[in-house]
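Participant: below is the sequence, then the predicted model.
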Amino acid sequence: MGSRSQPGTLKYCTCVKCQGAWISRYSFYKHKEKLTESLLSSPTPSFEYPESSFNAPEFTQPLFEGSSTSVLEAVTKHLYVFSVNHGMSKTALSDSLMCEKSSLPQPNHLPSSYKEARTLVAPLLMPLQKYDVCINDCVIFRDSGEYEYANLNECPQCLEPRKENGKSRKMFTYMPIGPRLSRWFGTENLCKLIYEKTLTVSRSENNEVIRDFTDSEQFQSWFKAGQVFENLGKNSCVPLSLFTDGVNPTEIHQPAKNPCGQ
């Protein structure tokens, strides 16, 4: 935020919105106030996830009269099969649901299609955020404490248009880590699994086999004095590497040489 003055009532503002322009004193101090508020705001959001969501009547009701299987349990089994069979189409899942629904005692509450099953469990799924991004990956069209890009029609860096024929040229789907962690610790069984996964050595008796990254000497060294996790308990660590693939945190990689960039 600049503070140069010009004769009269104008002030020189260098915020992201003005980018070096003479504006009124009133606008200048409003921009300054907004920037200060964004810097002082808490960076730690609160995410609530009541486990009671799973106990809603539409989930806990029996699949049919006299059944010991709930609707949620039955749908989860189908969605699990769909998830682990990567070649299975949504149409195939719909056919499977319809076939079982017709063979179960009537009436029953099993969804008859993928769309119905997806709609049923939607309140329990991870919230996703979709953003328009520059076709050249320069920026994400969203507002933050530092940038205001949400309403731009072109990239502020390469000037490429945001949309083409009224449609976004490129989009980015983001799965926030906050809600994911809140579900881990807000769901009793998952929370137990996290805390029961003590970060102790689980090698074989001859110490030749490492069954988990947390067994390695490199990881153990991070908790020593002067290291990354100094004075932090190992049971407080949360495995945040869910969305990484092919990453070796203990090695400095050379630039990729194969044509796929792997």
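Facilitator: That came through fine.

Participant: make it CA atoms for all contacts and neighbour counts henceforth
Facilitator: OK.

Participant: and Ser168, how far from Gln129?
Facilitator: Between Ser168 and Gln129 the distance, using CA to CA, to the nearest Å, works out to 15 Å.

Participant: and if you look at Arg183?
Facilitator: Counting by CA to CA, the gap from Arg183 to Gln129 is 17 Å.

Participant: please identify which of the two sits among more neighbours.
Facilitator: A count of neighbours by other CA atoms under 10 Å puts Arg183 above the other of Arg183 and Gln129, at 21 against 10.

Participant: buried residues of the strand or helix carrying Asn189, list them for me.
Facilitator: Here Asn189 sits within helix 188-196, counting by DSSP states H and E. Buried residues in helix 188-196, counting neighbours by 16 or more other CA atoms under 10 Å, are found at Ile194.

Participant: neighbours of Met31, just the number please.
Facilitator: You called it Met, but residue 31 is His. As a measure of burial, His31 has 19 neighbours, counting by other CA under 10 Å.

Participant: how close does it get to Leu10?
Facilitator: 13 Å.

Participant: hmm, back to that, what's the helix holding Asn189 packed up against?
Facilitator: Helices and strands touching helix 188-196, by 3 or more CA pairs under 8 Å, 6 or more residues apart in numbering; DSSP states H and E, are helix 177-186.

Participant: which other helices and strands contact the helix it packs on?
Facilitator: Using 3+ CA pairs under 8 Å, 6+ apart, helix 177-186 is in contact with helix 188-196.

Participant: check it against this one:
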Amino acid sequence: MARIALITGGTRGIGAAIARSLKASGCNAAAVYHGNAEKAEAFRRETGIPVFQWDVADFAACAAGLKSAEQYLGGPVEILVNNAGITRDALLHKMTPQQWSEVIATDLTSCFNMCRLSIGAMRERGFGRIINIASINGQKGQFGQTNYSAAKAGVLGFTKALALESAAKGITVNAVAPGYVATDMVAAVPREALARIEAQIPVGRLGQAGEIARLVQFLAADESGFITGATFSINGGQYMI
């Protein structure tokens, strides 16, 4: 039987590459999106991967959405990829409470929402793969991103604690911390700033979404059951820990 996989933020950028990769590996994959219905529908038509719309920052919306997705997919989620994320950049002394709370809710609280609603079925079945997409900026910090860096650092701690709780039940929980990847989010960075970033990457280029997806596919596999609580840095050598 194909494993059922759900990817949040799964219709664009890194999430879309992950959804494609998991489908190609034989999973019954589905993607969650929030705002851009036009791009989500184009993704569905192109890939044949079903898409579902809800706000991952809203627990009730996650509960209703997950129920609908699992009914459509024919069973509970076995592979959960928490990829949804936003930025609301500002220096802290200019950051609004809304900019702070929106990023924390979408980038960190969403991991609680989706894992809390999925973990019970994984524990009952004795199998689960949870992969949380963090960021290099949650490891090293970033100017103008106290909200984003805090959220992504929180994802790393969340991952380790949930891995400890879940290991005896056959559930692995790992984090992937990408560096700068050629996506729409990075494309929004001013050209001069992006050039400075690229100059700091030892391999001399931005990452590709497919490179992140291949790592996630590996961690999602049945054969990766001895890997849990780990953070995988994939950043071209920009930050080594």
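Facilitator: Cool, got the structure. Computed from a prediction, not measured in an experiment: that's the story for all the values here.

Participant: give me the TM-score for this pair.
Facilitator: Scored against TM-score structural alignment, normalised by the length of the second structure, the superposed chains reach a TM-score of 0.23; 104 aligned residues with a CA RMSD of 6.5 Å.

Participant: nearest spatial neighbour of Glu41 of the second structure, skipping sequence neighbours?
Facilitator: Using CA to CA, 6 or more residues apart in numbering and skipping the chain neighbours, the partner closest in space to Glu41 of the second structure is Val51 (7.6 Å).

Participant: tell me the secondary structure for Glu73 of the first structure?
Facilitator: Classification of Glu73 of the first structure using DSSP: H, G, I helix; E, B strand; the rest coil returns helix.

Participant: what is the neighbour count of it?
Facilitator: Neighbour tally, Glu73 of the first structure, other CA under 10 Å: 15.

Participant: what about it, distance to Val121 of the first structure?
Facilitator: From Glu73 of the first structure to Val121 of the first structure the distance is 11 Å (CA to CA).

Participant: repeat that for Leu72 of the first structure.
Facilitator: 8 Å.

Participant: give me the more crowded residue out of those two.
Facilitator: Taking neighbours as other CA under 10 Å, Leu72 of the first structure and Val121 compare with Leu72 leading, 21 against 15.

Participant: residue contacts, the more buried one?
Facilitator: The contact partners of Leu72 of the first structure, by CA atoms under 8 Å, 6 or more residues apart in numbering, come to 59-60, 121.

Participant: kindly recompute the last result at 7 Å.
Facilitator: 59-60 (CA atoms under 7 Å, 6 or more residues apart in numbering).

Participant: and Glu38 of the second structure, by the same measure?
Facilitator: Glu38 of the second structure touches nothing, counting by CA under 7 Å, 6+ apart.

Participant: give the helix, strand or coil label for it.
Facilitator: Applying three-state DSSP: Glu38 of the second structure is helix.

Participant: from Ile171 of the second structure, how far out is it?
Facilitator: Distance from Glu38 of the second structure to Ile171 of the second structure, by CA to CA: 35 Å.

Participant: likewise Arg214 of the second structure?
Facilitator: Arg214 of the second structure is 20 Å from Ile171 of the second structure, by CA to CA.

Participant: same question for Tyr33 of the second structure.
Facilitator: 25 Å.

Participant: which one's more surrounded, these two?
Facilitator: Per other CA under 10 Å, whichever of Tyr33 of the second structure and Ile171 has more neighbours is Ile171, with 26 against 22.

Participant: show me where the second structure has its helices.
Facilitator: 13-24, 37-47, 59-73, 97-104, 110-125, 136-140, 146-166, 184-187, 191-199, 209-220 (DSSP state H).

Participant: out of those, deepest packed?
Facilitator: Comparing the helices of the second structure by mean neighbour count (mean count of other CA atoms under 10 Å), helix 13-24 ranks first with a mean of 23.

Participant: can you name every helix or strand that it contacts?
Facilitator: strand 28-33, helix 209-220 (3 or more CA pairs under 7 Å, 6 or more residues apart in numbering; DSSP states H and E).

Participant: try 6 Å
Facilitator: When contacts are defined as 3 or more CA pairs under 6 Å, 6 or more residues apart in numbering; DSSP states H and E, helix 13-24 of the second structure packs onto helix 209-220.

Participant: what's the angle from the helix it packs on to helix 13-24?
Facilitator: Computed by axes from the mean of the first three to the mean of the last three CA atoms, to 10 degrees, the angle separating helix 209-220 of the second structure from helix 13-24 equals 50 degrees.
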